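**Q** Quick one, structure for this:
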Amino acid sequence: MLALANYSMKGPMQANIAVTLLSALSVWIAPIGILAGGIIALITLRVNAVEGAKSLIWAMLVQIALTVMLNGSYLPAVIAIMEYFLPVFVMAVVLRKTNSLAQSLHLGMLMIGVALVAFHLMVGDTSAWWLTMFNNQIKPVLDTAGVDFDASFVPQMSQMVTMLLAVFALILWFSILMLGRWWQSQLYYPGQFQQDFHQLALPKSTATIAVVIAITGLIVGQEVRLLYDISGVVIAALMFQGLSIAHFLVRSRDASTAWLVGLYVLLFLLPQMMLILATIGLLDSWMNFRDRGKTQ
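**A** Modelled structure (predicted):
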């Protein structure tokens, strides 16, 4: 992957070729969009926002053209653009100007928050909307394929879909942005990415608002679905701060990286780990674990 990033930085033509090919491949293999988004972020961070915008436009044009040719609809392309390209570019512009991962993460939270408000205003009852979509679009396909599923679980799951998609979007966008930042560090500023990530900390004001939203959302989530959905986004953002603290402490105490491997395994296997890390990230806004780690 580093060789791919290095090739894309040899000039504008190479950058456009890399983004175009990756965007085209992502039409068939969606996760390749992560690499395309990472290249767009890298170009934006290393060169300038104008060149980043040019690579973004190439990725969008290729995505739309191929998707329309193959599926006869541009909707999947729009989803892919919003999933891998456009929000990452906007966050990369902010990161370039502020040199702060926390500010970029904060922007990601705001974008998703606005999208959630708009979705709730347009749809109304989001749970009913997802349930209707399942019954009209997915259930007939499952029935035709003879797939057995627990019908009683569907209504419960429909209440969580919006929140889960919002959490997924924030984690994906910020991860792609960090990939671009890591490439930039590896190619031009060795060790800088580690320093940036270790310093990741949301402002106290954001943390205060976050805890109010999270607690309120968890308490009245069933009645106020929007707050419940936003609380999930807040937890995901604070999780990154918790991960930053874990990486810093392992590094500062010269501990084995096995601790981090175990942490990511638990995070993958146990969803509760996200809440634990978010709690650590939240407490860090007042207790500053990293300063304490330096003095020990």
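**Q** contacts, neighbours, all on C-alpha from now
**A** OK.
**Q** Tell me, how many residues neighbour Gln137?
**A** For Gln137, the neighbour count with other CA atoms under 10 Å is 11.
**Q** Equivalent analysis for Lys97, please.
**A** Number of residues near Lys97 (other CA under 10 Å) recorded here: 13.
**Q** Also this sequence, please, to line up against the first:
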Amino acid sequence: MRALANFIMRGRVQAVIMALLGSWVPLLSQGALGLVTLRKGWKEGLIITLWASLPAVAALWAGDVAKVMAVAGIEVMVVAYLSSVMLRYTVSWSAALAAIVALSSFAALVAVLLVEDISSQLVAFFQTMLESQAQNPPSAETALLTNWSTARAAGVIAMWISLTTFAGLALARWWQAMLFNPGGFRTEFHSLRLNASLATAALGGVVIAEFNGLEYGFWGLVFGMPLLVAGIGLIHCFVAAKKLGIWPLVAFYFGLVLIAPLGLLVSLLGFTDVWIDYRKRFNLVQPK
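**A** Okay, the predicted model is just below:
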């Protein structure tokens, strides 16, 4: 990973190459444009973002993929760039997470306006993916792709953009710390604590989505992402402070994927940490 980061920072041509390769390697484009933006500023980052968006623009022009996927591909690069700008100039993960949620939601609404019958296009895309993986997809998975509303389709797009943007931005910040500030990303992530306004707004968004039923379930995941990320940062801080090693984190991430209520519990930790401050209360001092 250090070799990739070094290659990106060698010059604009190298960064463009890695951004273009991101069309085949997940998160590479977001990581490359994020690293350049964080280190060199918004102007240089914008150039890399335009190049990173080129494959999606070409696909949209040529009609090689579903319009919804080409539009979402362009949007994810724009959101990743703007979120990187936010983190660079505020040096605040709370601000960056707020930007990711707001921009991803806005991008999903723009996609609804630009793509006709967006739900049908998205369902057709997922059906094609299922059929390519198995000749006879499970009936349960097929049932999930029926009767999609525009709200659900927009929620899926917003969730995909927000998750990939955060993952790419975290990768970029890790690369930046690896090259120029060893241990800096670890310290930032372990100390990540939301402000009261963001935490309250996030919880409010989750509650509203839940009260509106399954059609808005994906929107609940989008709005709840800052709470979940803050909770994960707190778990990492606890494991590091207690010197428990890597295996508790491995088990934690498996549980996060396989046990749905665990995600709710972690999000609750992220929310209550705003007022309780678990790090201070339990003396979770960073080990040297």
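**Q** Which residue in structure 1 aligns with Ala230 of structure 2?
**A** In structure 1, the residue paired with Ala230 of structure 2 according to TM-score structural alignment is Gln241.
**Q** Please name the residues that touch the nearest residue to its match once chain neighbours are set aside.
**A** Closest residue to Gln241 of structure 1 apart from its sequence neighbours, by CA to CA, 6 or more residues apart in numbering: Gly281 at 4.8 Å. Neighbour list for Gly281 of structure 1: Ala201, Leu238, Met239, Phe240, Gln241, Gly242, Leu243, Ile245 [criterion: CA atoms under 8 Å, 6 or more residues apart in numbering].
**Q** which strands and helices sit next to the helix or strand where the third one lies?
**A** Here Met239 of structure 1, judged by DSSP states H and E, is contained in helix 225-252. Counting contacts by 3 or more CA pairs under 8 Å, 6 or more residues apart in numbering; DSSP states H and E, helix 225-252 of structure 1 packs against helix 101-123, helix 161-188, helix 192-198, helix 204-220, helix 258-269, helix 272-287, helix 289-295.
**Q** go with 6 Å
**A** Contact here means 3 or more CA pairs under 6 Å, 6 or more residues apart in numbering; DSSP states H and E; on that basis helix 225-252 of structure 1 packs against helix 192-198, helix 204-220, helix 272-287.
**Q** and that helix, which residues are buried?
**A** For helix 225-252 of structure 1, a neighbour-count test (16 or more other CA atoms under 10 Å) marks 225-250 as buried.
**Q** Could you report the neighbour count for whichever residue in structure 2 pairs up with Gly221 of structure 1?
**A** Taking TM-score structural alignment, Gly221 of structure 1 has Gly213 as its aligned residue in structure 2. The local packing of Gly213 of structure 2 (other CA under 10 Å) involves 9 other residues.
**Q** what's the answer for Ala158 of structure 2, then?
**A** 30.
**Q** In three-state terms, label Ala59 of structure 2 for me.
**A** Under DSSP: H, G, I helix; E, B strand; the rest coil, the three-state class of Ala59 of structure 2 is helix.
**Q** Also Arg193 of structure 2?
**A** Following three-state DSSP, the label given to Arg193 of structure 2 is coil.
**Q** separation between the aligned partner of it in structure 1 and Leu75 of structure 1?
**A** Arg193 of structure 2 maps onto Ala201 in structure 1, with residues paired by TM-score structural alignment. Using CA to CA, to the nearest Å, Ala201 of structure 1 is found at 36 Å from Leu75 of structure 1.
**Q** The two: which is more packed in?
**A** The neighbour comparison of Ala201 of structure 1 against Leu75 (other CA under 10 Å) goes to Ala201, with 25 against 13.
**Q** contacting residues for the more buried one?
**A** Ala102, Gln241 (CA atoms under 6 Å, 6 or more residues apart in numbering).
**Q** Lys54 of structure 1 versus that one, what's the distance?
**A** In this view, Ala201 of structure 1 and Lys54 of structure 1 are 31 Å apart by CA to CA.
**Q** do Val27 of structure 1 as well
**A** Val27 of structure 1 is 20 Å from Lys54 of structure 1, by CA to CA.
**Q** So those two - more neighbours on which side?
**A** Val27 (20 against 17).
**Q** Past the helix or strand encompassing that one, which element shows up next along the chain?
**A** According to DSSP H and E, Val27 of structure 1 maps onto helix 12-28. Remark: after helix 12-28 of structure 1, the chain's next helix or strand is helix 32-46, criterion DSSP H and E.
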